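Trainee: Prediction below, plus the sequence it came from.
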Amino acid sequence: MASINADNSNESQQQYEQVMNRAKYFLPLYLLVPVMFWLVFHYSGTAMEWKAFGLGALGWVIAFFLRGPLSAIVMKMPKEKATTIIVASSGVFEECVRIAVLLLTSLTFSWSLSIGQGWAAIEVLFVIINLIVMISLSTRTDEKSIQAKEMLQMQGNMNAHPVWGVIERIFASAFHIGCTLLVSKYPWLVVLLIPLHSFVNLSAIKLSKQSMVQTELLIAVFGIITLAVGILVFQ
């Protein structure tokens, strides 16, 4: 039995190292995601308002840290249950902070578009930092490294190709920008966007354990529709 456990541990370690070794080559592609959105909107006639971009990034950071107390409360729960609660809370914290930032500043199209891009960009940066940390842990067997591997296994991402992460950032960014536009045009939509945001995140985590194709298709559908409708309501 001990031999079997050791073999499983070694196999898990090898899988983790392979995933992380591939992932490091895709880090530059993550950086291109916010640049791509900036270029598309810039050349379509809407210049970036960098102050709004910064406020969007700040808003995401605030929403992230607001989840801290909740994370502390659920940390003693079973990991899967705790993850579900934290992910489900994402809609509440992010959409409430998003609408607050908009209402306290401006609701114009270019301003809202820039806030959305800043919001999406800082999330991409967070993913990049997470990847760098996980890559640094890939050859280690200490407690933090083991926890990182367990997290990947729980999410069903141990064998996923890193390109899926880049694709996810594209459509997740579209979703964030779209949500920002929608709620800036119709602030009351925050009531609908809160459960929608949480639903998308929870569904993505559940699907990722079964199929990355289905996961990215889900995020793509919601991302494209949300962004398209967000732009259309300002026309």
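Mentor: Looks like it came in fine.
Trainee: use CA for all of it now, contacts and neighbours both
Mentor: OK.
Trainee: Buried residues, the lengthiest helix in the chain. List them.
Mentor: In the chain, assigned by DSSP state H, the helix with the most residues is helix 109-137. Within helix 109-137, the residues scored as buried using 16 or more other Cα atoms under 10 Å are 109-124, 127-128, 131-132, 134-135, 137.
Trainee: And for stretch 40-52?
Mentor: The neighbour-count check on stretch 40-52 (16+ other Cα under 10 Å) flags 41, 46, 48, 49, 52 as buried.
Trainee: Now do residue 223: how many residues are near it, please.
Mentor: If you count neighbours by other Cα atoms under 10 Å, residue 223 ends up with 23.
Trainee: Please work out how many residues are found near residue 173.
Mentor: 28.
Trainee: same question but for residue 39, I mixed them up
Mentor: Neighbourhood size, residue 39 [other Cα under 10 Å]: 14.
Trainee: Is it within a helix or a strand, and which one?
Mentor: helix 27-43 (DSSP states H and E).
Trainee: Kindly report the same for residue 94.
Mentor: Secondary structure assigned from DSSP H and E places residue 94 in helix 90-104.
Trainee: Quick one: work out the angle between that helix and helix 109-137.
Mentor: Helix 90-104 runs at 140 degrees relative to helix 109-137, counting by axes from the mean of the first three to the mean of the last three Cα atoms, to 10 degrees.
Trainee: Quick check: buried residues in helix 90-104?
Mentor: In helix 90-104, counting by 16+ other Cα under 10 Å, buried: 90, 91, 92, 93, 94, 95, 96, 97, 98, 99, 101, 102.
Trainee: Please apply the same query to stretch 196-210.
Mentor: 196, 197, 198, 200, 201, 202, 204, 205, 206, 207, 208, 209.
Trainee: Make CSV out of the residues you listed and add secondary structure.
Mentor: Output for those, formatted as CSV (DSSP: H, G, I helix; E, B strand; the rest coil):
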residue, secondary structure
196, helix
197, helix
198, helix
200, helix
201, helix
202, helix
204, helix
205, helix
206, helix
207, helix
208, helix
209, coil
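Trainee: In addition, the following structure is provided for comparison:
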Amino acid sequence: MDETPPVPLPPAVPVHLILSPLAVALAVAALGPAPHLTALAVGAAGWLAAMVLRAPVALAGRAAGLAPERLGLVLLLASGPVEEACRLAALWLWGGDLRTALWLGLGWALGEALALFVGGLVSGRVLRSPGDQGDKARAHLAAQGKAAAAHPAWGGLERLSVTGLHVGLSLWIAWNPWLAVPAALAHTAVNAAAATVMKRTGRMALTEAAVAVPSAAVLAVGLVLALALS
């Protein structure tokens, strides 16, 4: 009788997913502009709104009979435009000064990390459950190969890179709303690079580099633009 080979299970409590953006937010609170809790909450809500707005794209793709791989590509291409449109709207409604943009970007990163944390809690519980549901979940995890066996530290590094990306893009749009267009392209490019590198190489180090390097560049440009907002 064939058995699903054992794979390392992710942490039952994936705290590593929220430590990076939380640490950055605490560092900014201590060393940078005073905390802007409204902007923080608006950022988290903006990320959630972008997730909700992607749902019609997924539904339309399924209704059109797109294969899962093609649907995934459509959702990836839509991710940047939808998210940056929401970020533009949030900054337009709540102000585009340096402090607001900075804390809105941090809230965006924290909102995404919190959603991943909750999802990790749920999936971790399912993976550890007995019976058919747990067996199917573990088999699906095994099918993911190296990505499934990745050390949690890689997830923490990714969250750190993504935090820089969200802060940088918020600063871009705060400096000039028209930069929402290149921001959308940059955001989609980072997502596409990570997905492509992981699919072709299966190596977490290269995949995280594909996120970290452009995210750092986006943040660096954002910080230069922030000088004009300060």
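Mentor: That came through, no problem. These figures come from a predicted structure and were not determined experimentally.
Trainee: about what we covered before: tell me the helix or strand right after the longest helix of the first structure.
Mentor: Counting by DSSP H and E, the element after helix 109-137 of the first structure in chain order, helix or strand, is helix 143-155.
Trainee: So which elements touch that next one?
Mentor: Contact here means 3 or more Cα pairs under 8 Å, 6 or more residues apart in numbering; DSSP states H and E; on that basis helix 143-155 of the first structure packs against helix 109-137, helix 190-208.
Trainee: now the first one: which residue numbers in the second structure?
Mentor: Just to be clear, that refers to helix 109-137 of the first structure. Mapped onto the second structure using TM-score structural alignment, helix 109-137 of the first structure covers residues 98-126.
Trainee: quick one: secondary structure of residue 5 of the second structure?
Mentor: Assigned by three-state DSSP, the conformation of residue 5 of the second structure is coil.
Trainee: Count residues in the vicinity of the residue nearest to it when sequence neighbours are not counted, would you?
Mentor: Of all residues not flanking residue 5 of the second structure in the chain, residue 142 sits nearest, at 7.1 Å (Cα to Cα, 6 or more residues apart in numbering). Per other Cα under 10 Å, the neighbour tally for residue 142 of the second structure reads 19.
Trainee: give the contact list for residue 142 of the second structure.
Mentor: With contacts defined as Cα atoms under 8 Å, 6 or more residues apart in numbering, the neighbours of residue 142 of the second structure are 4, 5, 6, 7, 148.
Trainee: and those as a markdown table, adding distance to residue 66 of the second structure and neighbour count?
Mentor: Converted to a markdown table, the contacts of residue 142 of the second structure look like this (distance: Cα to Cα, whole Å; neighbours: other Cα atoms under 10 Å):
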| residue | distance to residue 66 of the second structure | neighbour count |
| --- | --- | --- |
| 4 | 30 | 13 |
| 5 | 32 | 9 |
| 6 | 33 | 10 |
| 7 | 31 | 15 |
| 148 | 26 | 15 |
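Trainee: export the residues you listed to a markdown table and tack on distance to residue 208 of the second structure?
Mentor: Supplementary listing: the contacts of residue 142 of the second structure in a markdown table, determined by distance: Cα to Cα, whole Å:
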| residue | distance to residue 208 of the second structure |
| --- | --- |
| 4 | 28 |
| 5 | 26 |
| 6 | 25 |
| 7 | 21 |
| 148 | 15 |
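Trainee: Quick check: of these, which lies closest to residue 55 of the second structure?
Mentor: Proximity of the contacts of residue 142 of the second structure to residue 55 of the second structure (Cα to Cα) peaks at residue 148, which lies at 25.6 Å.
Trainee: What's the match for that closest one in the first structure?
Mentor: With TM-score structural alignment as the criterion, residue 148 of the second structure lines up with residue 158 in the first structure.
Trainee: for its match, helix, strand, or coil?
Mentor: Going by three-state DSSP: residue 158 of the first structure is coil.
Trainee: any idea how far residue 232 of the first structure is from the closest residue in space to it that isn't next to it in sequence?
Mentor: Using Cα to Cα, 6+ apart and skipping residues adjacent in sequence, the residue nearest residue 158 of the first structure is residue 152, 5.5 Å away. From residue 152 of the first structure across to residue 232 of the first structure, the span is 38 Å (Cα to Cα, to the nearest Å).
Trainee: Could you find the counterpart of residue 206 of the second structure in the first structure?
Mentor: Residue 206 of the second structure maps onto residue 214 in the first structure, by TM-score structural alignment.
Trainee: pretty sure that match contacts residue 205?
Mentor: No: using Cα atoms under 8 Å, residue 214 of the first structure is not in contact with residue 205; the gap is 10.9 Å.
Trainee: Now do stretch 192-199 of the first structure: distance to the chain's middle.
Mentor: Relative to the centre of its chain, stretch 192-199 of the first structure is centred 14 Å away, using Cα atoms, centre = their mean, to the nearest Å.
Trainee: With the second structure overlaid, how far apart is it on average?
Mentor: With mean Cα distance after the TM-score superposition for the first structure, stretch 192-199 of the first structure departs from the second structure by a mean of 1.2 Å once superposed.
Trainee: Name the residues that touch that stretch?
Mentor: Contact with stretch 192-199 of the first structure is made by 87, 88, 89, 90, 91, 92, 95, 96, 179, as judged by Cα under 8 Å, 6+ apart.
Trainee: one more time with 6 Å
Mentor: Stretch 192-199 of the first structure has contacts (Cα atoms under 6 Å, 6 or more residues apart in numbering) with 88, 90, 91, 92, 95.
Trainee: ditto for stretch 123-136 of the second structure
Mentor: Contacting residues not belonging to stretch 123-136 of the second structure are listed as 12, 137, 138 [Cα under 6 Å, 6+ apart].
Trainee: Could you rerun that using 7 Å?
Mentor: 10, 11, 12, 137, 138 (Cα atoms under 7 Å, 6 or more residues apart in numbering).
Trainee: against the first structure, where does stretch 39-51 of the second structure fall?
Mentor: Across the first structure, the stretch matching stretch 39-51 of the second structure (TM-score structural alignment) is residues 52-64.
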